[in-house]
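Student: Pasted the sequence and its predicted model underneath.
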Amino acid sequence: MPADTPPAGLDDFGGLLDWPRLNAWIQAQDIPGAGPVTGVKKLKGGLANSVFLLDRGGEAIVLRRPPKHLRPNSNETMLREARVLQALAGSPVPHPDFYAGCDDPEVIGAAFYLMQPLEGFAPMGELKGDYATDSGWRAAMGPEMVRAAAALAAVDPAAVGLADLGKPDDWHARQVARWRSQLEGYATTPGYNPKDLPHFDEVGQWLSDHLPTERRIGLIHGDFQFANVMFSLAAPRISGVIDWELTTLGDPMLDLGWILTSWWEDGDPPGKKPLVSPWRDFGSRADLIRLYGELTGRDMSATPWFFALGCYKLACLLEGTVAASKAGKVPAEVGESVHGYATWLTTKARQIIAG
């Protein structure tokens, strides 16, 4: 087959996969399977990156790469993810095994990496399998997420070569200014007004005035929620945490705060529905907090600070999509829906700080 001829029947997904170059690169790696890739399927995932399931000699491999239109830091972020997965090898943190990474954009037009496929599903909307019908399986989901977050919190960044992954100095005190500046940065988009996000200044002031006494620095996943956790369909357990692009150094208890933002229970502000259904037998936030404290030995009296910070930070990130909708890059109805969730988050944060 000539070098410039793609393998028969393999979609290149609009130029995202250069098959002659990619197959040549894959065959030079020590990874599962043998020979060239003979099958490919694009997997559902986030908007930020593209994920593909490859078949190589009967072995399944997942390829993750940035979108076709690269952002200034797309390649750097992809290699950062690959580095984190490499560093977690052998740890008790559930994650896909890392196979190989490529920092040469000449191969497929961007940096990419290959990893182990995970059995199961990332729960969003209707639950699948026994999770949909068995109360015990649903009851296990929250504790499983907390155990995974606690396992990550126990990893020593220096011991796994990640001591330079972020800026740990004065991390807690810097959070409000860091995320406020991001929100204010969206104001350069015509039609977007940061003041449309309610309670934001009030929550930020409270966070600045109530810094936790116990402060630890470790690895933070950065987006620890249902959409980024694969649950096995064979047993009520996590098969792996995915999407490590926001991983950095900071206080790992923020991952618990993130889990709490995705939870739902009576007494929450109106305007948000459970992220998965049926939402029964999931236990309370108090149950999750208690378990995290038992597993980590942390002083859980600081939980409201991390919970409020999770709401504050996530609202800021979501408002980026709102700004994009004002610029016509995202459908207006998506922007409206996302702004509704961001508003719920800052309203929930205000409820948290009120005690």
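Tutor: Sure, I can see it.
Student: rest of the way, CA atoms for contacts and neighbours
Tutor: OK.
Student: give me every residue that touches the spatially most central residue of the chain.
Tutor: Within the chain, one residue has its C-alpha closest to the average C-alpha position: by C-alpha atoms, centre = their mean, that is D223, at 3.5 Å. Contact criterion C-alpha atoms under 8 Å, 6 or more residues apart in numbering gives 246, 255, 258 as the residues in contact with D223.
Student: And the first one, how far from P96?
Tutor: From L246 over to P96 the distance is 16 Å, taken as C-alpha to C-alpha, to the nearest Å.
Student: Please apply the same query to the second one.
Tutor: Distance, D255 to P96, using C-alpha to C-alpha: 19 Å.
Student: more crowded one of the two?
Tutor: It is D255, of D255 and P96, that has more neighbours when counted by other C-alpha atoms under 10 Å, with 28 against 22.
Student: these two touch, right, that one and L246?
Tutor: No - D255 sits out of contact with L246 when judged by C-alpha atoms under 8 Å, with a separation of 11.4 Å.
Student: Give me the common contacts of those two.
Tutor: Applying C-alpha under 8 Å, 6+ apart, one finds that D255 and L246 are jointly contacted by 221-223.
Student: Presented hereafter is structure B, for comparison with structure A:
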Amino acid sequence: MIDFQRLATWMDEAGLPGKGAPIEHRFLSGGTQNEIYEIVRGDERCAIRIPPPEAPPDRDKGVLREWRIIQALDGTDVPHTRAVAVCEDASVLGRPFYLMGFVEGWSPMGRTNWPAPFDADLKARAGLGYQLAEGIALLSKVDWRARGLHDLGRPDGFHERQVDRWTTFLNRIKGRDLPGFDAAAAWLRAHRPLDYVPGIMHGDYQFANVMYRDGAPARLAALVDWEMGTIGDPKLDLGWMLQSWPEDTGAPEAAEASYVDLRGMPSKEQMLGHYAEVSGRQVDDIDYYLVLAKWKLGVVLEQGYQRAGDDEKLLAFGPIVLDLMADAAELAESSGYTS
């Protein structure tokens, strides 16, 4: 539990609004990586993001990395949480932390149904998809060098490293054969994007990691959860977002294609078209990014499956991984894209 009195003292010393007033707080979300609390102090309403005591040591650097990204986004067109203040001194609350503006709105994460009016109005629901695509399109346009993120990642050789990195990772955790893995890996080695323009990557871009404003029309409120943020190829975010997107979002099976109901959403082609229009980037080589996204996600989920034990949620990753690898290999084989 956070020592909120100690936090109040630190906020006073940092010259933040609400000096001397008590902190009202409410737990919002959290897990093994980070915890988030809403904080109200006088007229200031914000949120604290801090690794819990049991989080691995590398989360200290991770949370400061997240801070750099949201701070860099201030003043851009990218919907984001406002950067309020950061504390790198772990002696204050036990771990480094940062304060960000409180976002009014809602998250698709953990919902069984879309909120009104998106539950019944499919035209309004389509706007959620277009806004999702627009978020990373705007992100891809940010001048990351001018925003001080020149040392955030290693954009040079980004694609050359992908296959070796994730193959090595899989070999370290491997507990079974994954049909399709080698075929997709070989295809990725033999192909490269038509162009590569480095930019800010979210790293895990999907409905679960954005927030929307209340009511229609759909309006993106913020991109959130920057744990995987880096400088790399922004179009991998596009592939990640669309890797399980159904071709026909009007079909009944679109309701089961993801953890959210995708019926009424824009088609994959419409999502690609909107991204291309807003970002100014070509998407003719999207098959490369879809193969890479499916293949990489399969490796990531395989780690969870290998350590599942009796955890039913992690055990469910087992067949999903096999489907992802099969899909990656099939798409690679059928793709007309050549680098």
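Tutor: That came in fine, so what should we check first? This one's a predicted model, so the numbers in the text were calculated from it and none came from an experiment.
Student: Just give the TM-score of the two.
Tutor: The TM-score (TM-score structural alignment, normalised by the length of structure 2) is 0.90; 329 aligned residues with a C-alpha RMSD of 2.3 Å.
Student: Looking at the shared contacts of D255 and L246 of structure 1, which is nearest Q175 of structure 1?
Tutor: Minimum separation from Q175 of structure 1 among the shared contacts of D255 and L246 of structure 1 (C-alpha to C-alpha) is found for G222, which lies at 13.1 Å.
Student: Excluding covalently adjacent residues, which one is nearest to the counterpart of that closest one in structure 2?
Tutor: Aligned counterpart of G222 of structure 1 in structure 2: G203 (TM-score structural alignment). Counting by C-alpha to C-alpha, 6 or more residues apart in numbering, the nearest residue to G203 of structure 2 once its immediate chain neighbours are dropped is M228, at 4.8 Å.
Student: One more: L290 of structure 2?
Tutor: Beyond its immediate neighbours in the sequence, the residue positioned closest to L290 of structure 2 (C-alpha to C-alpha, 6+ apart) is G239, lying 4.7 Å away.
Student: these two touch, right, that neighbour and Y289?
Tutor: Yes - G239 of structure 2 sits in contact with Y289 when judged by C-alpha under 8 Å, with a separation of 4.8 Å.
Student: Do a quick rundown of the helices in the stretch 151-300 of structure 1.
Tutor: Under the criterion DSSP state H, counting those that start in this stretch, the stretch 151-300 of structure 1 carries helices at the ranges 171-185, 200-209, 253-262, 285-296.
Student: so which of these gets nearest P66 of structure 1?
Tutor: With distances scored as C-alpha to C-alpha, the stretch of those nearest to P66 of structure 1 is helix 171-185 (22.1 Å).
Student: mean shift of that closest one relative to structure 2?
Tutor: Once the two structures are superposed, the average separation between helix 171-185 of structure 1 and the matching residues of structure 2 is 1.4 Å (mean C-alpha distance after the TM-score superposition for structure 1).
Student: which residues touch the counterpart of G250 of structure 1 in structure 2?
Tutor: Alignment note: G250 of structure 1 maps to G232 in structure 2; criterion TM-score structural alignment. Taking C-alpha under 8 Å, 6+ apart, we find G232 of structure 2 in contact with 153-155, 158, 198-201.
Student: By neighbours, which of those residues wins?
Tutor: Each of the contacts of G232 of structure 2 was scored for neighbours by other C-alpha under 10 Å, and I200 scores highest at 26 neighbours.
Student: Please report the distance of that residue from G30 of structure 2.
Tutor: In this structure, I200 of structure 2 and G30 of structure 2 are 25 Å apart, going by C-alpha to C-alpha.
Student: buried residues in stretch 143-154 of structure 2?
Tutor: By neighbour count, with 16 or more other C-alpha atoms under 10 Å as the criterion, the buried positions of stretch 143-154 of structure 2 are 143-144, 149, 152.
Student: what's the span of it, first residue to last?
Tutor: For stretch 143-154 of structure 2, the separation between the terminal residues is 16 Å (C-alpha to C-alpha).
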